[in-house]
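Enquirer: Pasting the sequence and the predicted coordinates here, then a few questions.
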Amino acid sequence: MTDSSYLDVTADAYDAVATLYAEFVRNALDDVPLDRAVLAAFAELVRGTGPVAELGCGPGLVTAHLRDLGVDVSGVDLSPVMIDIARATYPDLRFEVGSMDALDLADDHLRGVVSWYSIIHVPPGEVPAYFAEFRRVLAPGGHLLLAFFEAEGDPVTPFDHRVTTAYRWPIDDLAKLATDAGFREIGRMLREPLEEERFRRGHLLMH
């Protein structure tokens, strides 16, 4: 049986800092042209094909960015307070409370899934179950975009994320788990940390 206690810990931790976190990430896409390029490539692949979900959407910044790129997108997050903030900030978008490993969606419902730094708090042994759920809700031919902290040659490594424990992943290891779940890699991007960032950023685009 899956130990889901980390879900409560994560939800409570984000609830506690939601307002500060939302302000902290408000301009998070402004100075990262490579990150925006990855999102733009994903948007071009899924635009006009059907519904897309950002899973672990937080205060809704990336969901709204994808909307602005013409994507039919909604957001899901574990934190009720984060969802309240997202709904208040972007009242024209749909946001729901939910867990990425047990989505209230039919099989093959989505044409795209974005997990933008949202699997980082999942214990490594539980990640395959999340990828299986992503595969379940994605229609054949759908696309998955992952963003995460890259381990830079180290094994999967926990670190002291500002909110709650998170994990850095070697990009090859995460890509293999997604492949094992039925995805095929289209491309990847590694970005070196900005001056105020600690770790390299990894991005995987899967089909």
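Expert: Looks like it came in fine.
Enquirer: For the rest of this, base every contact and every neighbour count on C-alpha atoms.
Expert: Noted.
Enquirer: Helix or strand next in line after the longest helix along the chain, which one?
Expert: The longest helix of the chain (DSSP state H) is helix 5-24. Next in sequence after helix 5-24, counting helices and strands by DSSP states H and E, comes helix 33-46.
Enquirer: Not counting the next helix-or-strand element following that following helix itself, show me its contacts.
Expert: Going down the chain from helix 33-46, the next helix or strand is strand 52-55, by DSSP H and E. For strand 52-55, the external contacting residues (Cα atoms under 8 Å, 6 or more residues apart in numbering) are 46, 62-63, 71-77, 100, 110-116, 118.
Enquirer: just stretch 173-180 next, same as before
Expert: Under Cα under 8 Å, 6+ apart, the answer for stretch 173-180 is 128, 131, 184-185, 204, 206.
Enquirer: Same list as before, these that is, but in JSON lines and with distance to residue 31, secondary structure and neighbour count included.
Expert: Shown next, in JSON lines, are the contacts of stretch 173-180 (distance: Cα to Cα, whole Å; DSSP: H, G, I helix; E, B strand; the rest coil; neighbours: other Cα atoms under 10 Å):
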{"residue": "128", "distance to residue 31": "32", "secondary structure": "helix", "neighbour count": "16"}
{"residue": "131", "distance to residue 31": "30", "secondary structure": "helix", "neighbour count": "21"}
{"residue": "184", "distance to residue 31": "30", "secondary structure": "coil", "neighbour count": "16"}
{"residue": "185", "distance to residue 31": "26", "secondary structure": "strand", "neighbour count": "15"}
{"residue": "204", "distance to residue 31": "20", "secondary structure": "strand", "neighbour count": "22"}
{"residue": "206", "distance to residue 31": "25", "secondary structure": "strand", "neighbour count": "23"}
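Enquirer: would CSV of those residues with distance to residue 194 be doable?
Expert: Below are those laid out as CSV (distance: Cα to Cα, whole Å):
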residue, distance to residue 194
128, 30
131, 29
184, 29
185, 26
204, 19
206, 25
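Enquirer: next, the one to line up against it:
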Amino acid sequence: MSSAVTDTAPRAAATADAYDAIATLYAELPRDQLPLERALFDAYAEHVRAGAAGPVAELGCGPGPITRQLTDLGLDAYGVDLSPVMVDLARAAYPELRFEVGSMDALDLPDGALRGIVSWYSIIHATPQELPSYLAEFARVLATGGHLLLGFFEAEGGPVAAFDHKVTTAYRWPVDELAALAADAGFVELGRMLREPGEGERFRRGHLLMRRA
């Protein structure tokens, strides 16, 4: 195991504990998507379906609704989450789907095993020092030509900034800086979408659609 993975383990365990503690409440939150986000998932699924067949992993799947959505879009999707309680809730809600406990920066997968990865606001708790190791792991398990969809809180022109997420400390990223880190890990940007905060939201939302080079 690399030193980068080892260094992330204590924070990963703390994050898992934090989500375990609020998992039932978290699963009850409304998750209606805005039209821009639904269109983004449609575009992502179309890109994946156009390539070779293979599994798509939602990394940081929580209680599972995005994994369900990806399956409804015709993808062979399954979910992975660091929180055992979240995985139990996902399995109870969607018993026909597959959910596993696992860490995004140390996946139990061979190189190139996946055709797609969705990380929907699940990299937000990685520190700036840790995030390159997560992106490197995404690149390792994603087949050449496979597709990555990232959702995150955008820094709105400022630097990377920590903020008081309701579960545990999270980070807002400038979209250009995050895209550059992903490029360093071996990804090619296909498109991006920024959405201004909606009612009850504090921050701009950022999204990157990328292909494994």
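Expert: In hand now; what should we look at? If you're wondering where the values come from, they're calculated on a predicted model, not measured in any experiment.
Enquirer: Would you mind listing the buried residues in the longest helix of structure 1?
Expert: 10-15, 18, 21-22 (16 or more other Cα atoms under 10 Å).
Enquirer: cool, and stretch 167-185 of structure 2?
Expert: 167, 170-175, 178-179, 181-183, 185.
Enquirer: Could you give the residue range in structure 1 aligned to that stretch?
Expert: In the comparison with structure 1, stretch 167-185 of structure 2 aligns to the range 163-181 (TM-score structural alignment).
Enquirer: which non-adjacent residue is nearest residue 134 of structure 1?
Expert: Leaving aside its sequence neighbours, residue 134 of structure 1 sits nearest to residue 113 (Cα to Cα, 6 or more residues apart in numbering; 7.1 Å).
Enquirer: and the one you found, what pairs with it in structure 2?
Expert: With TM-score structural alignment as the criterion, residue 113 of structure 1 matches residue 117.
Enquirer: residues in contact with the most centrally placed residue in structure 2?
Expert: In structure 2, the centroid-proximal residue (Cα atoms, centre = their mean) is residue 119; its distance is 1.2 Å. Applying Cα under 8 Å, 6+ apart, we find residue 119 of structure 2 in contact with 58-60, 148-151.
Enquirer: Out of the residues you listed, which comes closest to residue 11 of structure 2?
Expert: When the contacts of residue 119 of structure 2 are compared for distance to residue 11 of structure 2 (Cα to Cα), residue 60 comes out closest, at 14.9 Å.
Enquirer: Please name the nearest non-neighbouring residue to the closest one.
Expert: residue 81 (4.5 Å).
Enquirer: Counterpart of that neighbour over in structure 1?
Expert: So, by TM-score structural alignment, residue 81 of structure 2 is matched to residue 77.
Enquirer: For stretch 141-152 of structure 2, grab the matching residue range in structure 1.
Expert: Counting by TM-score structural alignment, stretch 141-152 of structure 2 corresponds to residues 137-148.
Enquirer: Could you check how many residues crowd around residue 163 of structure 2?
Expert: Using other Cα atoms under 10 Å, residue 163 of structure 2 has 12 neighbouring residues.
Enquirer: for it, what are its contacts?
Expert: So residue 163 of structure 2 contacts 169-172 (Cα under 8 Å, 6+ apart).
Enquirer: wait, residue 75 of structure 2 sits on residue 47?
Expert: No - here residue 75 of structure 2 lies out of contact with residue 47, judged by Cα atoms under 8 Å, at a distance of 10.7 Å.
Enquirer: between these two, who's got more neighbours?
Expert: Between residue 75 of structure 2 and residue 47, residue 75 has the larger neighbour count (other Cα under 10 Å), namely 22 against 16.
Enquirer: I'd like to know how far the more buried one sits from residue 49 of structure 2.
Expert: 7 Å (Cα to Cα, to the nearest Å).
Enquirer: what ranges do the helices span in structure 1?
Expert: Using DSSP H, helices in structure 1 cover 5-24, 33-46, 61-68, 80-89, 127-137, 171-180.
Enquirer: between those, which one is nearest to residue 196 of structure 1?
Expert: Nearest to residue 196 of structure 1, of these and by Cα to Cα, is helix 5-24 at 12.7 Å.
Enquirer: which strands and helices sit next to the strand ranked longest in structure 2?
Expert: If you go by DSSP state E, structure 2 has its longest strand at strand 142-153. Helices and strands touching strand 142-153 of structure 2, by 3 or more Cα pairs under 8 Å, 6 or more residues apart in numbering; DSSP states H and E, are helix 35-49, strand 114-120, strand 170-172, strand 205-212.
Enquirer: quick one: contacts of that strand?
Expert: Residues contacting strand 142-153 of structure 2 (Cα under 8 Å, 6+ apart): 44, 47-48, 51, 111-124, 171-173, 203-213.
Enquirer: Fine by me, thanks again.
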